[in-house]
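>>> Quick check, what structure comes out for this input:
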Amino acid sequence: MSEVKLISSIQNPLVKKILLLKEKSRERKKTGLFVIEGQREIELALKGGYNIETVLFCPEIASIDAIHPLFEGLNPKFIHISPQVYGKMAHRETTEGILAIAESKPHTLDSVDLKSKTPLILVAEAPEKPGNIGALLRTADAASIDAVLIANPKSDIYNPNIIRSSVGCVFTNIVGMGSTTDIIKFLKQNGISIYSAALTASKKYVDCNFKGASAIVVGTEATGLTQEWLENSDQNIIIPMQGEIDSMNVSVSAAILIFEAKRQRGF
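You can find the predicted model right below:
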């Protein structure tokens, strides 16, 4: 494992590159690189098979002896950074003094490998808020579902806020992205029933059978799902509301539906 000299200036070209990767989706897409902050997130990325190109750590916070074992058998470039530089690049003070530059994955529908004969899939159409996307990914990881598909994506999956809000679960899920039309085609080609969360022509979710190959589809809180999903749905489903409002946060709704499906499958 190689090491380089300490970077102590925030004007260093590498520091500027990292800040650009964190701030600009266009830069991440152009270079195929993104930034991971925190030891837990880096460990999950390694577990998810991501290639780590560069590791930056602050010796005043992170011990080199503690960091090296994480990358056993790998050969990333190691760079020491000063507390000032770390403070400039880090969003949180509790990320163990370590950041990494990693290579992104394609996340095409062709890359989604469904190993189960009866997969359980979460589909989210046009989610915008990084916090909601992160929460959906955490739920998917907690339930150990087969894949998360994002239709008509509005946010870059490697947005630092998504990585942070998902606590690294963006790396532990199989994530595919595509248009609504392409995802519906993918589901039908794989014999996966479509259950669309909607207010009209809906059946109570507890009265549905999710034991077979199933895709639970959720839309935005503001507008719900587009008509294309409703026209292609095998069954619209609803979570009955007992208060004054007719919907919940999308990540909460998804969690309820997913864990009902898991309950039916005996976890």
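>>> For the rest of this, base every contact and every neighbour count on C-alpha atoms.
Will do.
>>> Would you map the strands across the stretch 51-200 of the chain?
Under the criterion DSSP state E, counting those that start in this stretch, strands of the stretch 51-200 of the chain are mapped to 52-57, 77-81, 98-103, 120-125, 147-151, 175-178, 193-197.
>>> Now the second one, please; I'll put the structures next to each other:
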Amino acid sequence: MLTKSINSTQNAFVKHLVQLKDKSRERKKTSTFLIEGQREISLALKGGYKLETILFYPDLFPEEKLKDFKTDSTSSIEISKDVYQKLAYRDTTEGLLAVAKSKSNSLDDLKLETDTPLILVIEAPEKPGNIGAILRTADAASVDAVIIANPKTDLYNPNIIRSSVGCVFTNAIATGSTTEIITFLKQKHITIYCAALQASVDYYTQDFKKPTAIVVGTEATGLSEQWLENATKNIIIPMQGEIDSMNVSVAAGILIFEAKRQRNFLK
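Reported below is the predicted structural model:
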């Protein structure tokens, strides 16, 4: 099939792609989003995402390499340097972008593959960089699911895709309200450990080998009262400096890998 080409940044499709990149409303309306980078696109394919269109800048990405990314239903478009620079966030993504179909992130669609899942819950995260860092940690620890309560941004924000280096595609992710998520966890008899300063015990004293949800909030406000009221136990990371909190992605990493340490110890 003959590859199309677009050379003008004023092209209607290019303008649509800019909207996909910049506007959550456009991503939700069309159920599509823009991915940048070979690694990120490869991970999306591995995660079962459908690519509608691949765009490549031939000076950085030769057309013959498209076969590694295309399916029969994927169209391809050669783009000029100006168009590539208009759409790309960075110059180190080897000249490749893709338009993909988004997936449902409903709790109803979340399938847990084990009777003793390890789940990370994040309440109301605002910064895409923090979300991306947490998703990288979740992938590294191979948690069973990441659940985002009361999300402030959609998962297909390009800053989340970029900061997660594609781990938004490798994790099982669901979103919902705090009430919905608490109900989901209790119905599945999952122990709820909330990272909090109040009425807390040191995190390493707890048993994370049973079905476990580790719940973290933002550095600014912490977790809502609803979480604290429904926690099985509040846990804390002891600190020896002058401050009483740390970056949420760092805290999540410490807690998740303690759970993994306990679980791997049994193997």
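>>> Would you pull the TM-score for this pair?
Scored against TM-score structural alignment, normalised by the length of the first structure, the superposed chains reach a TM-score of 0.98; 265 aligned residues with a Cα RMSD of 0.9 Å.
>>> ok, back up a step: any chance of a markdown table for the strands of the stretch 51-200 of the first structure, columns mean neighbour count and distance to residue 34 of the first structure?
Output for the strands of the stretch 51-200 of the first structure, formatted as a markdown table (neighbours: other Cα atoms under 10 Å; distance: least, Cα to Cα, whole Å):
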| stretch | mean neighbour count | distance to residue 34 of the first structure |
| --- | --- | --- |
| strand 52-57 | 21 | 10 |
| strand 77-81 | 20 | 15 |
| strand 98-103 | 22 | 6 |
| strand 120-125 | 26 | 23 |
| strand 147-151 | 24 | 19 |
| strand 175-178 | 22 | 16 |
| strand 193-197 | 26 | 33 |
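>>> With distance to residue 91 of the first structure added, can I get those in JSON lines?
Below are these laid out as JSON lines (distance: least, Cα to Cα, whole Å):
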{"stretch": "strand 52-57", "distance to residue 91 of the first structure": "14"}
{"stretch": "strand 77-81", "distance to residue 91 of the first structure": "15"}
{"stretch": "strand 98-103", "distance to residue 91 of the first structure": "11"}
{"stretch": "strand 120-125", "distance to residue 91 of the first structure": "27"}
{"stretch": "strand 147-151", "distance to residue 91 of the first structure": "26"}
{"stretch": "strand 175-178", "distance to residue 91 of the first structure": "25"}
{"stretch": "strand 193-197", "distance to residue 91 of the first structure": "35"}
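>>> Select, out of the ones you listed, the one closest to residue 250 of the first structure.
Among the strands of the stretch 51-200 of the first structure, the nearest to residue 250 of the first structure by Cα to Cα is strand 120-125 (8.9 Å).
>>> still on that earlier bit, between the strands of the stretch 51-200 of the first structure, which gets nearest to residue 41 of the first structure?
Judging the strands of the stretch 51-200 of the first structure by Cα to Cα, what sits closest to residue 41 of the first structure is strand 98-103, at 9.4 Å.
>>> Aligned to residue 56 of the second structure, what sits in the first structure?
By TM-score structural alignment, residue 56 of the second structure lines up with residue 57 in the first structure.
>>> from memory its match sits against residue 99, does it?
Yes: proximity of residue 57 of the first structure to residue 99 meets the contact threshold set by Cα atoms under 8 Å, at 6.3 Å.
>>> circling back: nearest to residue 36 of the first structure, out of the strands of the stretch 51-200 of the first structure?
Among the strands of the stretch 51-200 of the first structure, strand 98-103 comes nearest to residue 36 of the first structure, with 5.1 Å by Cα to Cα.
>>> Where in the second structure does that closest one align, residue-wise?
With TM-score structural alignment as the criterion, strand 98-103 of the first structure aligns to 96-101.
>>> Could I get the full set of helices for the stretch 1-150 of the second structure?
Along the stretch 1-150 of the second structure, the segments classed as helices by DSSP state H, counting those that start in this stretch run 12-22, 24-30, 38-46, 81-87, 128-141.
>>> Tell me which of the strands of the stretch 51-200 of the first structure sits nearest to residue 4 of the first structure.
Of all the strands of the stretch 51-200 of the first structure, it is strand 77-81 that lies closest to residue 4 of the first structure, at 5.3 Å by Cα to Cα.
>>> which strands and helices sit next to the closest one?
strand 2-7, strand 52-57 (3 or more Cα pairs under 8 Å, 6 or more residues apart in numbering; DSSP states H and E).
>>> Using CSV, lay out those together with distance to residue 234 of the first structure.
As requested, those are arranged in CSV below (distance: least, Cα to Cα, whole Å):
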stretch, distance to residue 234 of the first structure
strand 2-7, 55
strand 52-57, 42
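>>> Quick one, which of these gets closest to residue 220 of the first structure.
strand 52-57 (33.4 Å).
>>> residues in contact with that closest one?
For strand 52-57 of the first structure, contacts defined as Cα atoms under 8 Å, 6 or more residues apart in numbering pick out 46, 76-81, 86, 97-103.
>>> again, 6 Å this time
76-81, 97-102 (Cα atoms under 6 Å, 6 or more residues apart in numbering).
>>> And stretch 17-28 of the second structure, by the same measure?
Applying Cα under 6 Å, 6+ apart, the contact partners of stretch 17-28 of the second structure are residue 33.
>>> chain center to that stretch: distance?
17 Å (Cα atoms, centre = their mean, to the nearest Å).
>>> Ok, stretch 45-56 of the first structure next?
Here stretch 45-56 of the first structure shows a centroid-to-chain-centroid distance of 15 Å under the convention Cα atoms, centre = their mean.
>>> can you check stretch 94-111 of the second structure too?
10 Å.
>>> what's stretch 171-185 of the first structure in contact with?
45, 48, 107-109, 147-152.
>>> For residue 214 of the first structure, state which of the residues you listed is nearest.
Nearest member of these to residue 214 of the first structure, counting by Cα to Cα, is residue 147, at 10.9 Å.
>>> Look up how far residue 21 of the first structure lies from that closest one.
26 Å (Cα to Cα, to the nearest Å).
>>> Likewise for residue 29 of the first structure?
9 Å.
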